[in-house]
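A.B. asks: here you go, sequence then predicted model.
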Amino acid sequence: MHDTAPILFFDSGVGGLSVVAPTVALLPTAGIVYVADSAGFPYGTKSEGEIAARVPALLGRLAERYRPRLIVIACNTASTIALGAVRAALDVPIVGTVPAIKPAAAISRTRTIGVLGTAATVRQPYVDDLVARFAADCTVLRYGSAALVEIAEAALAGEAPSPDAVATELAGLFGQPGGVRIDTIVNACTHFPLLEGDMTAVAPPGVAFVDGGPGIARRVAALTHGQAWPAVAPPARLVLTRLGERERAIAATLADRGFASAETL
């Protein structure tokens, strides 16, 4: 493995940045290619068939162009639907993203957990399996929010999140029967950790938010252990499948965070 081979992170939008950050903390000189499928955004309102067809084909093109040492599907929706197909199609290690139900169950005191994701993610049988395996003694309430995904995207484009709008989405969990007992929320969409401060500000006191970013970073570090890395981190690359007005604003924000000028696929 050449030391310049990058790690490729893939999401429908900016959510995967919440996975990039803990990965870079462990692998500070890794080359990073961040891909946002802006032409396909948002994934959470699409059918399983659309995602299952789109994601493997797109990742095949990306693998051919960027020759990554490893691909992180930094999107819960894409992972729960298309991870198996991507692994079958590509000869490169693939790390998926799944809701952090196991660590949430480990810290919940009230044994009532909220799973906050997209509608496509929270209805997946994969989530049922995680609940059965790791949170069988918990009440697990789910809520799918397309609005929070849009709020996170807009925030990176420069639009401050509305506390009322964020509170309305959290009410989708707390307003369910038994929801007042929730003490731990699983951010089951990679966009949502980008709004954690905003959500904490409007959530009941003491509610903890858990996401899979740190665990994914540890998995990436383990899979690449012993591989050569550059002495100095190269500029991170930003790739978009559509470059519209909002994408240009996001690219400008990310340029201030060390990403190179946006490329289009």
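C.D. replies: The structure has been received and is ready for your questions. Predicted, not measured: the structure shown is a model, and the values here were computed from it. Residues are numbered from 1 along each chain as shown.
A.B. asks: only C-alpha atoms for contact and neighbour calcs from this point on.
C.D. replies: Noted.
A.B. asks: quick one: the strands in this protein?
C.D. replies: Remark: strands assigned in the chain by DSSP state E are 7-11, 32-36, 70-73, 94-95, 112-117, 139-144, 184-187, 208-210, 237-240, 263-264.
A.B. asks: so can I have a markdown table of those strands showing distance to Arg218?
C.D. replies: Converted to a markdown table, the strands of the chain look like this (distance: least, Cα to Cα, whole Å):
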| stretch | distance to Arg218 |
| --- | --- |
| strand 7-11 | 14 |
| strand 32-36 | 16 |
| strand 70-73 | 12 |
| strand 94-95 | 11 |
| strand 112-117 | 22 |
| strand 139-144 | 26 |
| strand 184-187 | 18 |
| strand 208-210 | 16 |
| strand 237-240 | 22 |
| strand 263-264 | 28 |
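A.B. asks: so which of these is nearest Ile216?
C.D. replies: Evaluated over the strands of the chain, closeness to Ile216 peaks at strand 94-95, with 7.5 Å, by Cα to Cα.
A.B. asks: could you dump the strands of the chain into TSV and include mean neighbour count and distance to Ser162?
C.D. replies: Compiled in TSV, the strands of the chain are given as follows (neighbours: other Cα atoms under 10 Å; distance: least, Cα to Cα, whole Å):
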stretch	mean neighbour count	distance to Ser162
strand 7-11	25	24
strand 32-36	25	24
strand 70-73	24	29
strand 94-95	20	33
strand 112-117	26	18
strand 139-144	21	19
strand 184-187	26	19
strand 208-210	20	19
strand 237-240	21	26
strand 263-264	14	31
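A.B. asks: among those strands, which comes closest to Ala252?
C.D. replies: Comparing the strands of the chain against Ala252 with Cα to Cα, the closest turns out to be strand 237-240 (10.8 Å).
A.B. asks: show me where the stretch 151-265 of the chain has helices.
C.D. replies: Using DSSP state H, counting those that start in this stretch, the helices found in the stretch 151-265 of the chain span residues 163-174, 196-202, 213-223, 245-255.
A.B. asks: second structure for comparison follows:
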Amino acid sequence: MSLQPIGVFDSGIGGLSVLQALQAALPLEHFVYLDDSLYAPYGERDDAHVIARSRAITQYLRHTHGIKALVIACNTATMAAVARLRAEHPDLPIVGVEPGLKPAAAASHTQRVGVIGTRGTVTSAKFNALRLSLQDQAEFVVQPCDGLADAISRSVETQDDSKVISLCADYTCAMGRFGINPGEIDTLVLGCTHYVFAQAHLAKLVGPEVRILSTGEPVARRTQHLLEQAGTLNRNGPGRVQLVTTGEPAVLQAAARRWLGFATDEAVRWIA
């Protein structure tokens, strides 16, 4: 069991940011990363679509790759499908991602926190329940960012970040003033795993004093804890990564090369 891989999936290449954190925390583990770009974007589709894809991917990763744990590296899929997947696979440790509202509220000095995410994430019942549970700790300025995740993905093919920069500017401008003075947003939560790859652009727009929070490291710590509990940590590395996609393999491979900085085996195409 310890030698079996950990499955990681997202609607596209954004989950590579979570994979990066997982590799840093668990360098001896094997991973299978699945990019479901043929059926993306999840964040602009209804829950039924996201649940159906999440179920199909989980079945594939279990039956074809024999995964020992699953990381849902997608905020939208976590919000829509994590409860269903845990009920259907009670023997499989499953870790989801969600926007870091609680740590952001704790870190903010102005008690004004910005949250950017896909429309599917920030309009979900689970997200709004989380936000309401923290409303006495901070004011959350929530901004759906239609098209940003897709623009980040496309920038891999075009080698052009101009659309990403333009959308980041539009959405941060719509949220109001950023800074550390009273009434300003001093903390920005990245509510989509794709947005980590636009963090440098966002930092220039909001300023160096604004804290930017993502979810990769907490997810990695939680995954490590569950594997330790189950006694399935791999102690016989080195670890390896297999890339699988429903889209164009060359795009996923190029994204892994650009953002993770390591050479990988050729990505595999999964028709489903």
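C.D. replies: Arrived safely, thanks for sending. Since the model is a prediction, treat every value here as computed from it, not as a measurement.
A.B. asks: picking up where we left off before, indicate which one of the helices of the stretch 151-265 of structure 1 is closest to Leu59 of structure 1.
C.D. replies: When these are ranked by distance to Leu59 of structure 1, counting by Cα to Cα, first place goes to helix 213-223 at 17.7 Å.
A.B. asks: flag every buried residue along that closest one.
C.D. replies: When burial is assessed from 16 or more other Cα atoms under 10 Å, helix 213-223 of structure 1 yields the following buried residues: Gly213, Pro214, Gly215, Ile216, Ala217, Val220, Ala221.
A.B. asks: stretch 24-33 of structure 2 too?
C.D. replies: Within stretch 24-33 of structure 2, the residues that qualify as buried by neighbour count (16+ other Cα under 10 Å) are Ala25, Leu26, Leu28, Glu29, His30, Phe31, Val32, Tyr33.
A.B. asks: and if you look at stretch 13-26 of structure 1?
C.D. replies: Neighbour counts over stretch 13-26 of structure 1 (16+ other Cα under 10 Å) mark Gly13, Val14, Gly15, Gly16, Leu17, Ser18, Val19, Val20, Pro22, Thr23, Val24 as buried.
A.B. asks: ok, the residues you listed vs Leu141 of structure 1, which is closest?
C.D. replies: For these, the residue nearest Leu141 of structure 1 by Cα to Cα is Gly15; the value is 22.3 Å.
A.B. asks: which residue lines up with that closest one in structure 2?
C.D. replies: Alignment note: Gly15 of structure 1 maps to Gly14 in structure 2; criterion TM-score structural alignment.
A.B. asks: so that match versus Ala106 of structure 2, what's the distance?
C.D. replies: Using Cα to Cα, to the nearest Å, one gets 26 Å for the distance from Gly14 of structure 2 to Ala106 of structure 2.
A.B. asks: repeat for Ser155 of structure 2
C.D. replies: Distance of Ser155 of structure 2 to Ala106 of structure 2, given as Cα to Cα: 34 Å.
A.B. asks: ok, Gln143 of structure 2 next?
C.D. replies: In terms of Cα to Cα, Gln143 of structure 2 sits 20 Å off from Ala106 of structure 2.
A.B. asks: what of Gly117 of structure 2?
C.D. replies: For Gly117 of structure 2, the distance to Ala106 of structure 2 under the criterion Cα to Cα works out to 20 Å.
A.B. asks: circling back to that earlier point, the closest residue in space to the match of Gly15 of structure 1 that isn't next to it in sequence: neighbouring residues, count only.
C.D. replies: Counting by Cα to Cα, 6 or more residues apart in numbering, His194 is the residue found nearest to Gly14 of structure 2 once chain neighbours are left out, at 3.6 Å. His194 of structure 2 is flanked by 29 other residues according to other Cα atoms under 10 Å.
A.B. asks: same check on the one 5 residues further on?
C.D. replies: Gln199 of structure 2 is surrounded by 16 other residues when neighbours are defined as other Cα under 10 Å.
A.B. asks: list the residues that contact the most centrally placed residue in structure 2.
C.D. replies: Of all residues in structure 2, the one closest to the mean position by Cα atoms, centre = their mean is Thr193, 2.8 Å from it. Residues touching Thr193 of structure 2, when contacts are defined by Cα atoms under 8 Å, 6 or more residues apart in numbering, comprise Gly14, Gly15, Leu16, Ser17, Val18, Ala73, Cys74, Asn75, Ser214, Thr215.
A.B. asks: distance of the fifth one relative to Val97 of structure 2?
C.D. replies: Counting by Cα to Cα, the separation of Val18 of structure 2 from Val97 of structure 2 is 9 Å.
A.B. asks: who touches both of those two?
C.D. replies: When contacts are counted by Cα under 8 Å, 6+ apart, the set common to Val18 of structure 2 and Val97 consists of Ala73, Thr215, Val219.
A.B. asks: tabulate these (CSV), appending distance to Arg53 of structure 2.
C.D. replies: Rendered in CSV, the data for those read as follows (distance: Cα to Cα, whole Å):
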residue, distance to Arg53 of structure 2
Ala73, 14
Thr215, 22
Val219, 21
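A.B. asks: of those residues, which is the nearest to Leu243 of structure 2?
C.D. replies: When the shared contacts of Val18 and Val97 of structure 2 are ranked by distance to Leu243 of structure 2 (Cα to Cα), Ala73 comes first, at 14.2 Å.
A.B. asks: now the terminal residues of stretch 191-199 of structure 2, how far apart.
C.D. replies: 12 Å.
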